[in-house]
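A.B. asks: Provided below are the primary sequence and the corresponding predicted coordinates.
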Amino acid sequence: MKHTLSVIVEDESGVLSRIAGLFARRGFNIESLAVGPAEKPGISRITMVVPGDNRTIEQLTKQLYKLVNVLKVQDITDIPSVERELMLIKIHASKKYRSDILDIAYIFRARIVDISSNCLILEVTGDPGKIVTIEQILAPYGIIEISRTGKISLTRASNINTELLKNTKFIEKSFAY
C-alpha cells in the first residue's frame, strides 16, 4: 500500500539529505517527493509517497522523529485531504490532431504554456488521478516529454472525505427526503 507522509522540518541545509539517507539505509523507495516552505518562516513541509504496510510506516515515522530537524510526521493516507500535482507535458501536435488535443486540454482545464508548429506543452494541475488520466488520453498523440512534481497534500479542516461524496448512492441517501 502507498502511504502519504507529511513531514514538517526546520528549513536547514542537509535535512532532506538526512531523510533520504534514512530511507536509503533501510531499503525503502520514495515514490513521490515534494518540498517547499510551510506556513511559518524557517519551516518546510515535505510531502512524500512511500510504499509499505502500516507497521513499516510506523517504524519509519519513529526513525524520522529521531532526526534533529524533524518537527512533525503525519501519515495522512486515510485522513481527508486535498491532493494536487503539477505536470508539464510536451506532445506531438500536428495540424491534423491539434484541435483534438486542444479539446482534451479544455476538458481537463489544462493550460497551453508553449506552442510550436509541431508540438504543444500543456500545464495540468489536479489530483493524481486527473494527472494519470490525461497522460493516458494524450499518449496516442505522441508524448515527447513529461515533468511532474510530487504530490502535495493538506488535510481538510472540514474533515469531509470527498471520495465518499463521489459515490452517488451516498449523495442520494444523504439528500433523500
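C.D. replies: Yep, that arrived.
A.B. asks: rest of the way, CA atoms for contacts and neighbours
C.D. replies: Fine.
A.B. asks: From residue 70, how far out is residue 57?
C.D. replies: Going from residue 57 to residue 70 by CA to CA, to the nearest Å gives 16 Å.
A.B. asks: any chance you could map the helices in this structure?
C.D. replies: In the chain, the helices defined using DSSP state H lie at 15-25, 54-65, 95-107, 128-138, 162-165, 168-174.
A.B. asks: next, the one to line up against it:
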Amino acid sequence: MKHTLSVLVEDEAGVLTRIAGLFARRGFNIESLAVGPAEQMGVSRITMMVPGDDQIIEQITKQLYKLINVLKVQDITEVPCVERELMLIKVNATSANRSEILELVQIFRARVVDVSEDSLTVEVVGDPGKMVAIVQVLSRFGLREIARTGKIALTRESGVNTEYLKSLQSKLQ
C-alpha cells in the first residue's frame, strides 16, 4: 500500500539529503516527493508517497524523528485531505485534431499554456487519478513530453472525507 507522509522540517541546507540518505540506507523507496515552504517562516513541508505496510511506515517515522531537523511526521493516508498534483503534457496537435484535443482539455478542466504549429502544451492540476486519466485520453494523439510534480496534501480541517462521499454518491446512482 502507498502511504502519504507529511513531514515538517527546519529549512536548512542538507535536510533533504539526510532524509533521502535515510531512505536509501534502509532500502526504502520514495515514489513521489514535493518540498516547499510551510506556513511558518524557516519551516518546510515535505510530502512523500512511500510504499509499504503499516509496520514499515512506523519504522520510517521513527527513523525520521531521529534526524535533528525533523519537527513533525504525520501519516495522512487515511486522514481526510486535499491532494493535488501539477502536470505539464506536450501533445502532438495537427489542424485536423486540435479542436478535439481542446475539447478534451476543457472536460478535464485543464488549460493550454503553449501552442505551436504541431503541438499543444497542457497544464493539469488535480488528484493523481485525474493525471492518469488525462494521460490515457491524450496518448492516442502522441505524447511528446510529460513533467509531473509529486503529490502535495493538506489535511481537511472540516474532517470531511470527500473520497468517502464520492463512493457513497456512486453507490446511490
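C.D. replies: Arrived safely. The model shown is predicted, which means the values in this text are computed figures rather than measured ones.
A.B. asks: So what's the residue count around residue 169 of the first structure?
C.D. replies: Counted by other CA atoms under 10 Å, the residues lying close to residue 169 of the first structure total 10.
A.B. asks: Quick one: closest of the helices of the first structure to residue 148 of the first structure.
C.D. replies: Nearest of these to residue 148 of the first structure, taken as CA to CA: helix 128-138 at 9.0 Å.
A.B. asks: Quick one: list the elements packing against that closest one.
C.D. replies: Counting contacts by 3 or more CA pairs under 8 Å, 6 or more residues apart in numbering; DSSP states H and E, helix 128-138 of the first structure packs against strand 81-92.
A.B. asks: quick one: the strand it packs on to the second structure mean distance?
C.D. replies: Mean deviation of strand 81-92 of the first structure relative to the second structure after superposition (mean CA distance after the TM-score superposition for the first structure): 0.2 Å.
A.B. asks: which residue is nearest the middle of the first structure?
C.D. replies: Taking CA atoms, centre = their mean, the centroid of the first structure lies closest to residue 151, which sits 1.6 Å from it.
A.B. asks: Now that one. Nearest residue, chain neighbours left out?
C.D. replies: Residue nearest to residue 151 of the first structure in three dimensions, not counting chain neighbours: residue 85, with 4.9 Å by CA to CA, 6 or more residues apart in numbering.
A.B. asks: close enough to count as contact, that neighbour and residue 149?
C.D. replies: Yes. Residue 85 of the first structure is within contact range of residue 149, at 5.9 Å (criterion: CA atoms under 8 Å).
A.B. asks: more crowded one of those two?
C.D. replies: The residue with more neighbours, out of residue 85 of the first structure and residue 149, is residue 85; 19 against 15, by other CA under 10 Å.
A.B. asks: Mind telling me what that one corresponds to in the second structure?
C.D. replies: Taking TM-score structural alignment, the alignment pairs residue 85 of the first structure with residue 85 from the second structure.
A.B. asks: Hmm, its match is touching residue 149, no?
C.D. replies: Yes. Assessed by CA under 8 Å, residue 85 of the second structure is found in contact with residue 149 at 5.9 Å.
A.B. asks: ok, now how distant is the residue nearest to residue 105 of the first structure when sequence neighbours are not counted from residue 149 of the first structure?
C.D. replies: Nearest in space to residue 105 of the first structure, with sequence neighbours left out and distances taken as CA to CA, 6+ apart, is residue 111 at 7.0 Å. To residue 149 of the first structure, residue 111 of the first structure is 16 Å away according to CA to CA.
A.B. asks: dump the residue contacts of residue 29 of the first structure.
C.D. replies: Residues counted as contacts of residue 29 of the first structure (CA atoms under 8 Å, 6 or more residues apart in numbering) are 23, 50-51.
A.B. asks: how near is it to residue 15 of the first structure?
C.D. replies: 17 Å.
A.B. asks: for residue 96 of the first structure, same thing?
C.D. replies: Between residue 96 of the first structure and residue 15 of the first structure the computed distance is 50 Å (CA to CA).
A.B. asks: Neighbour count: those two, which is higher?
C.D. replies: Remark: of residue 96 of the first structure and residue 15, residue 15 carries more neighbours, 17 against 8, as counted by other CA under 10 Å.
A.B. asks: just to revisit the earlier point, close enough to count as contact, the residue nearest to the centre of the first structure and residue 31?
C.D. replies: No. Counting by CA under 8 Å, residue 151 of the first structure stays clear of residue 31, with 9.7 Å between them.
A.B. asks: what's the overlap in contacts for these two?
C.D. replies: 48-49.
A.B. asks: Which residue in the first structure aligns with residue 124 of the second structure?
C.D. replies: Match for residue 124 of the second structure (TM-score structural alignment): residue 124.
A.B. asks: wait, what's in contact with its match?
C.D. replies: Counting by CA under 8 Å, 6+ apart, residue 124 of the first structure has contacts 86-89, 108-111, 131.
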